[in-house]
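1. Provided below are the primary sequence and the corresponding predicted coordinates.
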Amino acid sequence: MMTINTIVKAALASSLCFSIALHAQTKHEDMPKLSLDLSDVTVSGLSSGGYMATQFQLAHSDWVKGVGVLAAGPYFCAKGDITTALAQCVNKTDTQPDLTALNEQAAQYAKAGKLADLDNMKDAKVWLFHGKRDVRIASEVSDALFEQYTMWTDTQNIKYVNDMSIAHLFPTKTNGTDCMTSESPFIGNCDYDAAGDMLNHLIEGLTAPDDVLSGSLHTINQQDIAGSSAKTLASEGFVYIPQSCASGESCRAHISFHGCNQYADAVDDAYTSQTGLNDWADDNNMIVLYPQTKKSLFMPLNPQGCWDWWGYASKDYANRDGDQIKAVNALLLSLNTLPSPSPQQVNQAAPQEEAQQIEPMNQDGNNE
């Protein structure tokens, strides 16, 4: 039986966080058939989701061309060890991460086919954010991620926003709680549209959003789609689909990874509806996939529902063979139902099991 002390330690071990929640009801309807351009995908994430965004982008940099990271550190910072994670990669840096060693591990993975060719990173678009009032992720940790990306990517393609007095959260123009305080649901009313700033750096020629959303948020059955690869994920994930995409127009795709304590069962629909990503997606023919983790008080221990950036789900957590990376890849491919996925993408996806279950929801989190 797990002691209170063990649970407390586990909670501290997961201190990189944020999570999301949308409570699905009962009525199931068919998912709109979508035609997605999966040759130019973008990803983003907050905190543990930021670490996952970098891992996923490196795993598939041949078709994930842009990444936005809020409040996270360098790739493979934890080295598969929670003690290293807490000592170097969260709110303190007892010793500085050895970027040379971390990049050598990335190169070894790429040579073994576990990451895409690192040469793809040269032209990648990278957007990074760290708030000056963030006490959960040390500025040195975020700075190390910036320095790591400069070793891979042309500096003209990197934007690093680190001069704003904002806490550990996802900043928005008007949504959320006090911008200076990191508290659930970790969405901040900061008079700053981080989603828009990020997406406009990652993608050229976007149209500014209007005040009306045309689309809907849908539920997807992560377990049915990704099978055993999704064993550490929640039963349901979510995807925002603009009306233009639901009508069959070709659309791009963005994947957004929540942080610890920001998964759907913890914050309901806050992360999937309040960051501003849907507003930009709605007017720019873009779907937004919101995969979901779940908390676990047993092995694998993950009491705050964080994404795996230290190795709790699988030893290959940071590369293409990692369960969560395979699962999210399978979720994305399952949405592309009009054209057939390319053989390369099919080979990279986890096996799909049974038919997906979809439930449309409106922006208030209620069934339509």
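-> Done, it's in.
2. all contacts plus neighbour counts: C-alpha atoms, from now on.
-> Will do.
3. and residue 117, how many neighbours?
-> As a burial measure, residue 117 scores 18 neighbours (other C-alpha atoms under 10 Å).
4. which non-adjacent residue is nearest it?
-> residue 110 (5.8 Å; C-alpha to C-alpha, 6 or more residues apart in numbering).
5. one more: residue 21?
-> Nearest one to residue 21, counting by C-alpha to C-alpha, 6+ apart, is residue 264 at 1.5 Å.
6. any idea how many residues pack against that neighbour?
-> Under the neighbour criterion other C-alpha under 10 Å, residue 264 is assigned a count of 27.
7. this is the comparison structure:
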Amino acid sequence: MMKKHFYLRRALCLSFFSASALAFSAASVANNDIPKLALDLENVTVSGLSSGGYMATQFQLAHSDWVKGVGVIAGGPYFCAQGDITTALAQCVNKVEGEIDIKALNEKAEHYESEGKIAPLNNMKDTKVWLFHGTQDTRVVAKVSDLLFEQYKLWTDTQNITYINDKPMAHLFPTKEEGVNCMKSESPFIGNCDYDAAGALLSHLIADVTTPDESLSGKIHSIDQQKIAGSNAKTLASEGFVYIPESCAQGEACKAHISFHGCNQYADAVGDAYTTQTGLNEWADDNNIVVLYPQTKKSLFMPLNPQGCWDWWGYASSDYANRDGAQIAAVKELLFSLNTRLPVKDNKGNADE
């Protein structure tokens, strides 16, 4: 019992965010069935903020054979927490006590590779990497993000890495004009910063994207995470969301991007803010990109997750950072479930894409 109380106290101190619950705006979500989609699942990209940034790195390393780009806002090195909430709080968020042994973290990745639990690390050489850390961010300190940059440089050709760390912004997702005061880390943790982080990261991760217009053709659809991912989705919310441009809904071949929210940024906490205000949908709409927004949920019982964070320290699974991790497996199932448009064959058996 004392151990349980200890972890409860420590987890509650995890200070990525603090937010009040808001009802999700049902008007912003299409209730009709998901259209049949033809997705390029060999060139997927991912991104995330804070705990979502940690998850984006974990997911990309697990599946670097088909996840070819990763964007991280205010995240730290792979396996930083080493499966322990105490280590996570001491070294991977708002302080770094002692030295983080990057060599040991990389050796863990190599161990997972040898076990077949992550894709071969040589895939990382050509991965597109976009990193961001605001100079006013005190929730995840600069040294933590700097170490993620150093880690990626060991795996990835430096010309494929962009690290932006000179902009005066707090711990949030920066946008051109949406959200709260850019200097304050407060709900919904989307900042009016006169900076389009969504456009910057997608432009780096995906070749030849075009600047979007101001209109949106597509819709946000709800997906049943529990039905799709089953037991792997135990620590996820019942609903996830996906933005589908009209072109993709009409059958055009489209790319796929996964966006991982931060702690206290799941739908039950911030409504539709994360799925509508980051700017990702605008870029996706004019560039034939489907955006998956998987959702966590808070839990005040074991597995303890009072702020609805993605699992980057092991609350859901001891394999949280590799392919066998429940959340990584669940998100893969969610993504692949969207790819339902099959080639139409003519009477000679030739496929018409």
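-> Yep, that arrived. Computed from a prediction, not measured in an experiment: that's the story for all the values here.
8. send over the TM-score of the superposed chains.
-> Put the two chains on top of each other and the TM-score (TM-score structural alignment, normalised by the length of structure 2) is 0.92; 339 aligned residues with a C-alpha RMSD of 2.0 Å.
9. thinking again about what came up before, any idea how far residue 54 of structure 1 is from the residue nearest to residue 117 of structure 1?
-> For residue 110 of structure 1, the distance to residue 54 of structure 1 equals 14 Å [C-alpha to C-alpha, to the nearest Å].
10. same thing with residue 217 of structure 1?
-> Taken as C-alpha to C-alpha, the span from residue 217 of structure 1 to residue 54 of structure 1 is 25 Å.
11. quick revisit: double-check that the residue nearest to residue 117 of structure 1 belongs to a helix.
-> Yes - looking at residue 110 of structure 1 with DSSP: H, G, I helix; E, B strand; the rest coil, it is inside a helix.
12. quick one: what's aligned to residue 207 of structure 2 in structure 1?
-> Residue correspondence to structure 1 (TM-score structural alignment): residue 207 of structure 2 is matched to residue 204.
13. swap in residue 256 of structure 2?
-> Residue 256 of structure 2 maps onto residue 253 in structure 1, by TM-score structural alignment.
14. show me what the host helix or strand of that match is packed against.
-> Using DSSP states H and E, the element containing residue 253 of structure 1 is strand 250-257. Judged by 3 or more C-alpha pairs under 8 Å, 6 or more residues apart in numbering; DSSP states H and E, strand 250-257 of structure 1 is in contact with strand 35-36, strand 41-46, helix 48-59, strand 286-290.
15. wait, which of these is closest to residue 106 of structure 1?
-> Closest of these to residue 106 of structure 1 is helix 48-59, at 8.5 Å (criterion: C-alpha to C-alpha).
16. which residues of structure 2 does that closest one align to?
-> Helix 48-59 of structure 1 lines up with residues 51-62 of structure 2 when matched by TM-score structural alignment.
17. for stretch 285-303 of structure 1, same thing?
-> Taking TM-score structural alignment, stretch 285-303 of structure 1 hits residues 288-306 over in structure 2.
18. what is the end-to-end distance of that stretch?
-> 36 Å.
19. list the contacts of the residue mapped onto residue 40 of structure 2 from structure 1.
-> Using TM-score structural alignment, the equivalent of residue 40 of structure 2 in structure 1 is residue 37. Residue 37 of structure 1 makes contact with 250, 251, 252, 253 under the criterion C-alpha atoms under 8 Å, 6 or more residues apart in numbering.
20. save those as JSON lines, and put in neighbour count too.
-> Output for the contacts of residue 37 of structure 1, formatted as JSON lines (neighbours: other C-alpha atoms under 10 Å):
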{"residue": "250", "neighbour count": "16"}
{"residue": "251", "neighbour count": "21"}
{"residue": "252", "neighbour count": "20"}
{"residue": "253", "neighbour count": "23"}
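21. closest to residue 283 of structure 1 out of the residues you listed?
-> residue 251 (11.0 Å).
22. name the SS class of residue 97 of structure 1, please.
-> coil.
23. residue 79 is in contact with that one, correct?
-> No - the pair residue 97 of structure 1 / residue 79 is not scored as a contact, 9.9 Å apart, by C-alpha atoms under 8 Å.
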